[in-house]
Structures are given as structure tokens and as C-alpha cells.
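sequence and computational prediction follow.
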Amino acid sequence: MDILDYAFMQRALLAAVLVGVIAPSVGVYLVQRRQALMGDGIGHVAMTGVGLGFLLSTSPVWMATAVSVLGAVLMELIRWYGKTRGDIALAMLFYGGMAGGVMFTHLAGGSTANLTTYLFGSLSTVSASDVTSIFLLAAFVMAVTLGLRRQLFAVSQDEEFARVTGLPVRTLNLLTAVTAAVTVTVAMRVVGLLLVSALMVVPVAAAQQLTRSFAATFAVAVAIGVSVTIGGTVTSFYQDVPPGSTIVLLTIGAFIALTALASPLARRRARTPAAAQAAGDPAECVIPATRGPEDTVGV
């Protein structure tokens, strides 16, 4: 039985590849900004958009995109001006998004089963119009994350320094938030709103176990993202398991495997300068940097 003989699997695989590319592309900036859970918060807000889509008989994807973008902008405003009460405001925003999604879905005459496909992903429900929407939104995400990579990296690295150099820090922060919101809505059909944050963050953390530069981290994270989304989609088809959870578990497995591989590599790198120093070769006497998944990587 060829998986590509089924039209719905062709659509699902195409959507999976797009999600596998864009989720780590945005996640690399969120990890640098130490906002790894931002995608999770946006996913909660997007539930209201899905519910509104049902209620107004419009596309849940596009409605979720609009609501998510609004929520992401509010999150940034709260981060700027919220101060000590910012965490409470964010909590109300996240919980309100979840409650709104359930309420609007109920008012639309649907059941929570309609919402579940968006919460955890569903391969069989990816339609041709969904693929078109995902493609257009993914093109926007890639245009931002690649076209403005130097500016976004500078702001993610050090906002004060970026401001001194003349970069529009607040505008770039808002653009990052909006791009993250778009990514969440793109991924909800494949991974689900409640699991998309893992696909945005964990591949980046896994890539950082092996890489030392921003460009390498970006490339490896995208490669991991594409691999796990395709692997999870194919596995869910043949084994009849939920696609979203399968993809996330494969992503975590990749992180564990690369972490185990990185430890002996780090020890080998550490021994190389020591051996060079003992041999009296000053050109090789470089102290290796030690960093974790949350630390800075260079461009």
C-alpha cells in the first residue's frame, strides 16, 4: 500500500513539510529571546479564533490567524508595559483564549470533537483549501525569518545594543510575535495548537547540542523539523496513532539522541586544545566555549 496513493495523505505530507520548515525557523529566535513558551500561549489564544470560525461559518485557519496575531501583539504590549502585573494579564489572556474557543464552538452548534482536531492535529481533515492557506502563510514566515535574519538575530541577542545601532526594536519585536502567531496557526492542522510550541523549540535546542553558529543551528533545526514531521505523519498513517503527539515524541527523541552524541564530541573538542598546548602549538590553543540550549549562538 503506497501512502501517496491517497490524496489526503499527499496533502498531509505537504503540510507536514511546510510546518517542519517554518516552526524551527521562528523558534530559533524565540529560544534566543528566552521566550520558548510563547508559542504555547499563542496556541491558547488561537482556540478563540477557531471557535469564531465555526460560529461565523468562515475558515477556522484564517480566523485563528487573525485572532492569534491580535493576541501576539497584546502579549508584546503586556511585556513592554505590564511590569509586575504582566504575568497575571498574560494568564488571563491565555485562559480566556481557551474558554472563548470552547464557548464559540458550542454556540456554533458544534461539539468539542470539532475543536479537538485543531488542538492535537488531524491528518484526514487537511483539505485542499487548508494546504493553500498553509502555503501562503508559510511563505510569509520564511520571507520574514530569512529576509530579516540579521536584524531579528540582533534584537533577539541584545535589545539595548540593537536599539543603539538604530534598529527599530519594537517593530522587530512585534514582527517576531506576529510571525510566531502565524506559525502556530499554520501548524495546528498537523501538530495541534497545544503541541506546536514543542516543534518550535525542541528542534532548536537539539540543534544547539551540535552547532556553534546561528546559521548552522538554523539549518540543523529545520532539518530536524522536516524529518520528525514527515516521520510522524508516516507513522501515524501506518500505525493509526495521533500525528501531533507522534511528531512531538519523535522531536524529543531527536533531542535526547543528539544530546547523547554531543557529550563525547564536546569532550573530544576539549581534549584537542589541551593536547595542542602540551605539544607547544599556540595556534591550536583555543579554549572551547561551553553553552546550553538557551545560550547565544553567533551568526
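Yep, that arrived. Not measured: the values here are computed from a predicted model.

contacts and neighbour counts: CA atoms only from here.
OK.

if we ignore the residues flanking it in sequence, what's nearest residue 86?
Spatial nearest neighbour of residue 86, chain neighbours left out: residue 78 (5.7 Å); criterion: Cα to Cα, 6 or more residues apart in numbering.

packing partners for the helix or strand where residue 275 lies?
Following DSSP states H and E, one finds residue 275 within helix 243-279. Secondary-structure packing of helix 243-279 (3 or more Cα pairs under 8 Å, 6 or more residues apart in numbering; DSSP states H and E): helix 112-120, helix 196-207, helix 214-239.

at 6 Å instead, please
helix 214-239 (3 or more Cα pairs under 6 Å, 6 or more residues apart in numbering; DSSP states H and E).

next, the angle helix 243-279 makes with the helix it packs on.
Orientation check (axes from the mean of the first three to the mean of the last three Cα atoms, to 10 degrees): helix 214-239 against helix 243-279 gives 140 degrees.

pasting the second one now:
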Amino acid sequence: MEFLQDPFMQRALLAAVLVGITAPAVGIHLVQRRQALMGDGVGHVAMTGVGLGFLLSTNPVWMATAVAVVGAVVMELIRAYGRTRGDIALAMLFYGGMAGGVMLINLSPTGSNANLNSYLFGSLSTVSDEDIVTICVLAAFVLLVTVGLRRQLFAISQDEEFARVTGLPVRALNLLIAVTAAVTVTVAMRVVGLLLVSALMVVPVAAAQQVSRSFLVTFVLSVVLGVAVTMAGTVTSYYRDVPPGATIVLLAIGAFVLLTALAAPMARRRARAVEVPRERCDVAVPGVRGPSDDVKV
């Protein structure tokens, strides 16, 4: 395969696989908690971290991780204590985070519009060896949390009150989900881009839910879909010279449409299979008038 001979494509494919695994692994909990847009808010906040990285001449990925974690924790605390509406807090993260990032990148001596676009929409050629090390470390953390604490995270995603009654540390686990989502955003931003990373956390999960009713099957299928679309999008971007983030998201949406179309006839067949024929229930019982009996006055 020609594209595997280029070192930057080897790095890009490795990053794509890690993103395809981690994004749906966290996204399934956000979807269950009806916080599908959380990744978008955190992504905008991470932009401020990228700007700080350029301004302070440090690694933008690590700085973005630190700022995104702080933003996610603040948003979760606001949601938990209810001091303001969740949508207002999310809007503040959207606008303040993005504006701060753009301003800081323009103020930094090494920042440019090319740097900005590579973080907003993803870029294959800019994934360095240092980025790969960072992405691997962050992805390992995400997988450790989502797989190691899968039962606890499932419990609080389904019913926080029940989880609290059973003795689970609900507040700590909620903060852990927020932190893990923030880390996932920074893992994915070099491949998908900060503006599109939320789609990769949500769309594969939504697609898997069309054909599965089990949480475990949905988890596995969404990860498989995530890896498939990120790798396909990365290879397509290499050959067609198109933005990798947009290509990956469009492929994920295509998978959602396809599985939705396949799920409709499957649902109809299941409904017919469990439907009890009317004639089987129409049993004559002495003294009991059935629905087809004539009523005479």
C-alpha cells in the first residue's frame, strides 16, 4: 500500500485508530446522559489551551488538555449545583473558549491562520512524533477509565439517583466523565479537529443504537464504526486531498443513515414476530361475549 510508505501517514493512521476507539467509548456515556453537545463545548474551550500553548511556546496538545479539563470540570459543577442553566454555561464555553483561542493564537509570535485551521479541522501532515506520544498516553487514560469503570459509569449514566442509593460516588464519577471527555477532545483534535470532534463522539453511538438494544453491543459496535470511519476518512483524505475531519464526520453520518435504513425493516419484522394473531385470542368462553358478537338491545 502506497500510503503506508509515508511516515506522516503512519502517524496519522495510528492517531486515527486511537481516536476511533476513544471518542465513541466516551461518547456513549454522554449520549446516555443527554449531554451530546458537551464535546462541542469542551472543544471550544480547548481552543484557548491551544492558543496558550503557542503564546507560551509549549506543547499545544498538553496545554489544551489542561484547559479543557478545567473547563469540563467547571461545566459539570455548574450543572450539578444548578446555579445557572446548563445551556447558558455551554454557550459561555462556546463563545469565550473560541474567542480566547483565536485571540491568543494571533497574539503569539509563532501562531498563524494555518496553525489555527489545523487544530479546528484536523490535519494529517502536522501530526508529529511528539503528538503521537501524547495521543497514546491520553488514549490509554481514556480506555483505562471507560473500560475499567464501565459498570459504575453505566450506572450513573442510566440513573443517578439509583446509583447514589447503591453507594456509588456519583459526584466523583460525574467529574471523571467530564475529565475523560475533555481528554478525548484533545486526543481527537489533531485528526478530526476541535469543531468536529463532538460528532465523532456522538454519531457512531447513535448509528450503533439503530441496530442494537444492548449497552455492551452498542459500545462495541460504536467503537468498530469509529475505527472504520476514521481510517477510511484518513485514507480518503490522503488520496483526494480533502480535509480529514470533514471526511470522517461525513462518513460517520453516512453510516448512521445506512444503519437507520436497515433498522426499519428489522424493527417491523420483530414487531410482527411478537404480535399475537387476533384469531388466536378469540377463544369462545361460555357466558362471555367476544368482540365479534352482535349486541342486541
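Perfect, I can see it now. Not measured: the values here are computed from a predicted model.

so after superposing, what's the score?
Scored against TM-score structural alignment, normalised by the length of structure 2, the superposed chains reach a TM-score of 0.91; 280 aligned residues with a Cα RMSD of 1.4 Å.

pull the residues that contact the helix or strand that contains the residue nearest to residue 86 of structure 1.
Assigned by DSSP H and E, residue 78 of structure 1 belongs to helix 60-81. Contacts with helix 60-81 of structure 1, where a contact means Cα atoms under 6 Å, 6 or more residues apart in numbering, come from 45, 46, 49, 50, 53, 86, 177, 178, 181, 182, 185.

among these, the buried ones, what's the ChimeraX command?
Buried subset of the contacts of helix 60-81 of structure 1, written as a ChimeraX selection, criterion 16 or more other Cα atoms under 10 Å:
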select :45,46,49,50,53,177,178,181,182,185
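
mind listing what residue 187 of structure 2 touches?
Contacts of residue 187 of structure 2 by Cα under 6 Å, 6+ apart are residue 135.

tell me the spacing between it and residue 123 of structure 2.
13 Å (Cα to Cα, to the nearest Å).

do the same with residue 256 of structure 2
Counting by Cα to Cα, the gap from residue 256 of structure 2 to residue 123 of structure 2 is 24 Å.

pick out whichever of the two has more residues nearby.
residue 123 (24 against 21; other Cα atoms under 10 Å).

okay, and the more buried one sits in which element?
With DSSP H and E as the test, residue 123 of structure 2 turns up in no helix or strand.

quick one, what contacts the most centrally placed residue in structure 1?
In structure 1, the residue lying closest to the centroid (Cα atoms, centre = their mean) is residue 200, at 2.0 Å. Contact analysis of residue 200 of structure 1 by Cα under 6 Å, 6+ apart lists 23, 24, 27.

repeat for residue 259 of structure 1
residue 209.

follow-up on the earlier one: export the contacts of residue 200 of structure 1 as JSON lines, with columns for neighbour count, secondary structure and distance to residue 230 of structure 1.
Supplementary listing: the contacts of residue 200 of structure 1 in JSON lines, determined by neighbours: other Cα atoms under 10 Å; DSSP: H, G, I helix; E, B strand; the rest coil; distance: Cα to Cα, whole Å:
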{"residue": "23", "neighbour count": "33", "secondary structure": "helix", "distance to residue 230 of structure 1": "14"}
{"residue": "24", "neighbour count": "33", "secondary structure": "helix", "distance to residue 230 of structure 1": "14"}
{"residue": "27", "neighbour count": "32", "secondary structure": "helix", "distance to residue 230 of structure 1": "19"}
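
residues contacting stretch 11-23 of structure 1, please?
123, 187, 200, 222, 225, 226, 229.

most surrounded residue in the residues you listed?
residue 200 (35 neighbours).

can you pull out the helices in the stretch 1-150 of structure 1?
Applying DSSP state H, counting those that start in this stretch to the stretch 1-150 of structure 1 gives helices spanning 7-32, 38-56, 60-81, 86-107, 112-120, 128-147, 149-157.

now distance to residue 242 of structure 1 too, for those, in TSV please.
Shown next, in TSV, are the helices of the stretch 1-150 of structure 1 (distance: least, Cα to Cα, whole Å):
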stretch	distance to residue 242 of structure 1
helix 7-32	13
helix 38-56	18
helix 60-81	20
helix 86-107	21
helix 112-120	8
helix 128-147	19
helix 149-157	34
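
hmm, back to that, export the contacts of residue 200 of structure 1 to JSON lines and tack on distance to residue 68 of structure 1?
Output for the contacts of residue 200 of structure 1, formatted as JSON lines (distance: Cα to Cα, whole Å):
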{"residue": "23", "distance to residue 68 of structure 1": "15"}
{"residue": "24", "distance to residue 68 of structure 1": "18"}
{"residue": "27", "distance to residue 68 of structure 1": "16"}
